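Peer 1: Model the following, please.
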Amino acid sequence: MFRCLRGVRQRLSTDRHHHQQDNRCHLRQQAMNKPAENISVGSCVFQFKVDYERSKQIPVGTAFYSDIVSAGGHLWRVKFFPRGELEADQEYVSIFLEHMSKSRSVEVMFEVFMMGRDSKPCMAHRRRFVRTLEIMEDKDSSDCWGWGQFIEGTILEEDYLTEGHVTFVFSIMIIDDNCVLVPPSNIGTHLGRLLDHADGTDVSFIVDNETFHAHRAVLAARSPVFRAELFGPMSEATMPSITLHDITPATFKIMLRFIYTDELPLEDELEDSSTEMFQNLLAAADLYALDRLKIICAQKLWDKVSVDTVATILAWAETYNCQELKNRCIDFFVVEENFKKAIFTDGYALLVLKFPEIIADIKKRV
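Peer 2: Next up is the predicted model:
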């Protein structure tokens, strides 16, 4: 939603631009975890903690204001409408960045995300804009830009409410006036849409009776194994549909999206983020020579290493030629206290049977 100086409105998605006087009723939000000390020369990052139950009682159009902070020699304030700024937004939270300085216009990048229930930043609903905010002729007015419909209140309550509060993180970064801003690459997003819409697909894969459509050229560009299979002398090169064995539909779906986007889904978007799922993905990455995916899976598995899992994960690292993960698991294993506990696990028994040379090396180093 865009609002000009005279109050005339046009619908432009949910972004909204304000040239507005500060004459509205508002409630000042005092519970700031990290106030204006978190300031560098050209940026400022701070948290804004909202009492959710209290915010539900206030009228639509009532704002909480952050403290005024400084970034890049300019003063800024965040306007936060927990019940929406307009009646049309009442099911949403509205958020706007307000340029408080009167010296000159400035190009700014404003980013907003929430803290998850695990007290870690969650990027699932992160939003960002880059705009030039102007100096207003009216000294009592300021230029704002933001989102009239940032996030639905129901999603906020279901996914982010922790002990009665929701914590937002605001990042304000000033763009160098003397440089041309180059946005980050979004080719992965576009290729992901290509996969989602199945435009121009020329091959399909059948995995346990599920069919996945894809583009031969994309697969061949990303995987030498697919290149040999789809463009070489193998019989699959001329087949419109290929049946795959020894891989689950869930694993193939994630691998296929990684091939197109070079990213894994966020863990809270995965149907299964278990150790076994990443083991299956590691196996697929090894099979199709997707080296970056292998490293990502290795890191995910390393994060799950404990005395109960180290032997099993070490066996996977050896099986799927993941040397760095193997070395880290062995380093963990040879700590005497870890070794004494890990030898009683089923994974250790499997390791003894399949890879006795690794056991010999571990015992030598303990």
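
Peer 1: C-alpha from now on. contacts and neighbour counts both.
Peer 2: OK.

Peer 1: residue contacts, Q90?
Peer 2: Taking CA atoms under 8 Å, 6 or more residues apart in numbering as the definition of contact, the neighbours of Q90 are V60, R83, G84.

Peer 1: Could you tell me how many residues sit around the second one?
Peer 2: So the one you mean is R83. By other CA atoms under 10 Å, 25 other residues sit near R83.

Peer 1: Would you check that it makes contact with I58?
Peer 2: Yes. Between R83 and I58 a contact is recorded at 7.3 Å, counting by CA atoms under 8 Å.

Peer 1: For this protein, which residue occupies the most central location?
Peer 2: When CA atoms, centre = their mean is applied to the chain, the residue found nearest the centroid is M123 (4.1 Å).

Peer 1: Alongside the first, I'd like the structure of this one:
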Amino acid sequence: MDLAVRPMSPSKPTSTTVVKLDSGSHDFKIIGYSSSLGIGIGKYITSDIFTVGGHHWCLRYYPDGYEKDDQGEYISVFIESVDTSCNVKALFDIRLLDSVSGSLSVDTPEVVKPHVFGAPSDTWGFYQFIRKKDLEVSDFLRDDCFTIRCNIVVIKELSDVVDGLANTSISQPD
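Peer 2: The predicted structure is shown next:
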């Protein structure tokens, strides 16, 4: 017995992707800001590891900045994927948190499109997160302490389903 496949109507194949977003945040409090200065350009201090979307992350705080060209004038901040898995797509936002009012900085740079963390220890962030002298005169630095808040959204594609057969019927010949 042979089965015949007849299109019900002319159609274009389509596909559907289900996307799941998992979000979370982490606060990294720097106690003793002035003591962290002077460790050297390109040297960093890491936050505790935190989990969002089933993946493990940490923040890297570079008190003297990441690049020599900036001459230690800026603080750099990066998010690091500490998973061994690759190709984790995430959108994140790193800001200063006012410990008294709970407000977040508005003049720090922001990521506007997702980044794919393609390898273990892959990082993404801001070379010029904030000028040291701007932090030092701000309300975000109190009693030689400040807090960095990282909001992260992990983007997971759960399935790719081909719908081209949805418009096809299978019938048995007479």
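
Peer 1: Just the TM-score for the two chains, thanks.
Peer 2: For this chain pair, the superposition-based TM-score is 0.69 by TM-score structural alignment, normalised by the length of structure 2; 134 aligned residues with a CA RMSD of 2.1 Å.

Peer 1: if we can go back for a sec, help me confirm that the residue nearest to the centre of structure 1 comes into contact with V112.
Peer 2: No. The pair M123 of structure 1 and V112 does not pass the contact test of CA under 8 Å, sitting 9.1 Å apart.

Peer 1: on that earlier part again, map the residue nearest to the centre of structure 1 onto structure 2.
Peer 2: Taking TM-score structural alignment, M123 of structure 1 has S105 as its aligned residue in structure 2.

Peer 1: so who does its match touch?
Peer 2: Applying CA under 8 Å, 6+ apart, the residues near S105 of structure 2 are R95, L96, L97, D98.

Peer 1: And the strands in structure 2?
Peer 2: Using DSSP state E, the strands assigned to structure 2 run over residues 4-7, 15-31, 45-46, 50-52, 55-62, 74-81, 88-97, 115-117, 123-131, 145-162, 168-171.

Peer 1: The equivalent of F126 of structure 2 over in structure 1 - nearest residue in space that isn't next to it in sequence?
Peer 2: Taking TM-score structural alignment, the alignment pairs F126 of structure 2 with W147 from structure 1. The shortest distance from W147 of structure 1 to any non-neighbouring residue, by CA to CA, 6 or more residues apart in numbering, is to D15 (4.4 Å).

Peer 1: can you tell me which residue in structure 2 aligns to that neighbour?
Peer 2: Using TM-score structural alignment, D15 of structure 1 pairs with nothing in structure 2.

Peer 1: cool, T162 of structure 1 as well?
Peer 2: Looking across to structure 2 (by TM-score structural alignment), T162 of structure 1 lines up with R142.

Peer 1: and its match, how many residues sit next to it?
Peer 2: In terms of burial, R142 of structure 2 registers 16 neighbours under the definition other CA under 10 Å.

Peer 1: cool, and the one 4 residues further on?
Peer 2: By the measure other CA under 10 Å, the count of residues near F146 of structure 2 is 21.

Peer 1: check contacts around it.
Peer 2: Neighbouring residues of F146 of structure 2 by CA under 8 Å, 6+ apart: K29, I30, I31, Y33, L96, L97, D98, S99, F140.

Peer 1: and if you look at I259 of structure 1?
Peer 2: V218, L219, R222.

Peer 1: Same question for I30 of structure 2.
Peer 2: By CA under 8 Å, 6+ apart, the contact set of I30 of structure 2 is C145, F146, T147, I148.

Peer 1: let's go with 6 Å and repeat that
Peer 2: C145, F146, T147 (CA atoms under 6 Å, 6 or more residues apart in numbering).

Peer 1: how about I41 of structure 2, what's its match in structure 1?
Peer 2: When the structures are aligned by TM-score structural alignment, the residue of structure 1 matched to I41 of structure 2 is V60.

Peer 1: Tell me how far the closest residue to that match other than its chain neighbours lies from L156 of structure 1.
Peer 2: Take V60 of structure 1 and drop its neighbours on the chain: the residue closest to it by CA to CA, 6+ apart is R83, 4.9 Å away. Remark: distance between R83 of structure 1 and L156 of structure 1 (CA to CA, to the nearest Å) = 12 Å.
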